[in-house]
Every structure is written in C-alpha cells, then in structure tokens.
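Colleague: Could you look at this predicted model? Sequence included:
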Amino acid sequence: MERVTGIWLDFDQAFIYHLQKGKNDFVIVDSEVEHFHLVGGSGSSTPYGPQEAVSEKKHLERRKHQTKNYYDRIQAHLKGSLEVMITGPAEAKVGLLNHLDKANDRTFNIHPIGRADKMTTNQIKAAIRDFYKQRS
C-alpha cells in the first residue's frame, strides 16, 4: 500500500493522518488564523464630530494571508502521498481544495468528502481508515 492521506480541517486546526503499510503518522497543524470580531470605531464627544472607522479591509487582507500560509503548511505535509481525502465542517476544506487545484507541483489525487462535524482524533483516524478500506 502506497502512502495515502486524510485531512480533517477547519480554521482552527488541521488533522493530517498518513496511512502507509506498516507505518501510520498523525500530524496536527495549528492554523494561526485570527478570528476577528470587528466592533465600530470611536465617536467624538461633540455631536456630529469626527469619527474613527474600523478598517475592515486591513483585517480581511491579514486573514487572507494567514489562510494562505495555513494552506501552504498543510500542502507541505502532502508530499509523497498518492491520494488525499479532505473533509471538515466548514468552508476551510473548500479553500484548501481551491488552493491545491492552483498548485503546479501536485502529484496526488484529491477526494473531497462532504461535511463532517467536529470529531475526536480517534474518530478522525477511523473515518480516514474506513474511507480507504472501502476504496481498496
């Protein structure tokens, strides 16, 4: 059995499970993507005075760069895999699929799986093992 990989991810962490005959590796990648809760700027004590607005563009640009860095770190763990199964609860998996589709040096097949809610590490490992067991 060649090396196959399963990924469960959201914007907090990615759980990467490599399956290979005789050796299985489990890696956790922290996202380091900040979760912003923008609140309005500050007003003035003078009615109709100057107001300071929150720069949403700056926060969105920072999040975009942090997300790309997160996907790059996940992609670095996929070298040497023949197949990659991707699942997770939110839009992070869609972003990773788009990121991997743009990669020029991709040497593996991608199998996107539908929505998967929060799981324990043992549930993630079992789901990935079951997926590849059904395929063989």
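Modeller: It's in.
Colleague: Please count neighbours and contacts with C-alpha atoms only from this point.
Modeller: Noted.
Colleague: count of neighbours near His99?
Modeller: For His99, the count of nearby residues is 14 (other Cα atoms under 10 Å).
Colleague: Going along the chain, name the strands of this structure.
Modeller: For the chain, strands defined by DSSP state E occupy the ranges 4-9, 13-20, 23-30, 83-88, 109-115.
Colleague: alright, now check it against this:
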Amino acid sequence: MKQVGIWLDKQEANGVVLNNGKESLFNIPSELDFFNPKGGARSKTKWGPQDVVQDSKYLEREKHQLKDYFDKIAGQISDADEIAIFGPAEAPEKFVDALNERYPGLAAKVKATKTADSMTKNQFKALVKQSFGMDDRYPEAT
C-alpha cells in the first residue's frame, strides 16, 4: 500500500512516500511569482490622471500558476492509495478543492487534511506516520 503525506504552501511541496515499510521524500518547488504591486503613479500636473494598479492581472496570473503547481503535485502522487495533506493557512484546502475539481479519483483517496506550521523533516515524517496509524515508538509485534 502506497501512502503519501504532503506538506505544502505557496513556495514548495514536501512529501513523504511510505511504501511497504520504505520511506522516500520528494520536493516540488512552486515557481509562483510573489506579486508586490506598486501603488499608482501620479501625474506631475495638478488634478492630472492617475495610473491604476490592476490587481485582477496579478490575481489571474497567480491562479494559473497555482493550477500548474497543483497539477505537478497531483502528477507526483497519482499512484498513491492513501493521501494526507498538511500545510499552513488555506494552502491544503485550495489543493483539496483543486483535486475535487480536476482529479476526483485522487480526491477520494485523501484521508486527512490538517493545518500545520513548518516543521523539520523528522517531525513531518512522524506526523505522516501518525496520520496513517503508524507509530515508530511502538513497532508492531511480528
């Protein structure tokens, strides 16, 4: 059984793949532009025209870049049997919404979605194992 845990934000996605007792990690950079629109410019003449900042351009570009980013992540986890998604703010929710919209088969495999701040790789691996019911501290008796 292939279980995948993903921690993502708008900068990168880090993943842990648990497959028959073996662990592997992956990282996908987002390539999102972080927009910082400058304020409008004022004309030199009194009561002259002003340049208007077009927020809609920035938001539309970010929407397309997020779609590409989420598509890369979905491609990486396409063969997973169970998925757990973690991350700060609304990033995990946006990813789950994108899965529901474009990849309903993958969306059905999502077992957990939790808000989690940044953490070390070991903390993240422990969180993923815990979310799938595995725990390193108490190995199963064989």
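Modeller: Alright, I've got the coordinates. A quick note: this is a predicted structure, and the numbers were derived from the prediction, not measured.
Colleague: TM between them?
Modeller: After superposition, the two chains reach a TM-score of 0.90 (TM-score structural alignment, normalised by the length of the first structure), with 135 aligned residues with a Cα RMSD of 1.9 Å.
Colleague: Can you tell me which of the strands of the first structure is most buried?
Modeller: Among the strands of the first structure, the stretch with the highest mean neighbour count (mean count of other Cα atoms under 10 Å) is strand 4-9, at a mean of 26.
Colleague: list the helices and strands it packs on?
Modeller: If contacts are counted by 3 or more Cα pairs under 8 Å, 6 or more residues apart in numbering; DSSP states H and E, strand 4-9 of the first structure sits against strand 13-20, strand 83-88, helix 121-135.
Colleague: just to revisit the earlier point, identify whichever of the strands of the first structure lies nearest to Ala127 of the first structure.
Modeller: Across the strands of the first structure, Ala127 of the first structure has its closest neighbour in strand 4-9 (8.8 Å, Cα to Cα).
Colleague: post-alignment, the closest one versus the second structure, mean distance?
Modeller: If you overlay the two and look at strand 4-9 of the first structure, the average distance to its match in the second structure is 0.6 Å (mean Cα distance after the TM-score superposition for the first structure).
Colleague: Need the strands of the first structure in a markdown table (columns: distance to Pro50 of the first structure).
Modeller: Shown next, in a markdown table, are the strands of the first structure (distance: least, Cα to Cα, whole Å):
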| stretch | distance to Pro50 of the first structure |
| --- | --- |
| strand 4-9 | 43 |
| strand 13-20 | 41 |
| strand 23-30 | 41 |
| strand 83-88 | 45 |
| strand 109-115 | 46 |
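Colleague: one step back: for the helices and strands packed on strand 4-9 of the first structure, give me CSV that also has distance to His65 of the first structure.
Modeller: Shown next, in CSV, are these (distance: least, Cα to Cα, whole Å):
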stretch, distance to His65 of the first structure
strand 13-20, 16
strand 83-88, 21
helix 121-135, 28
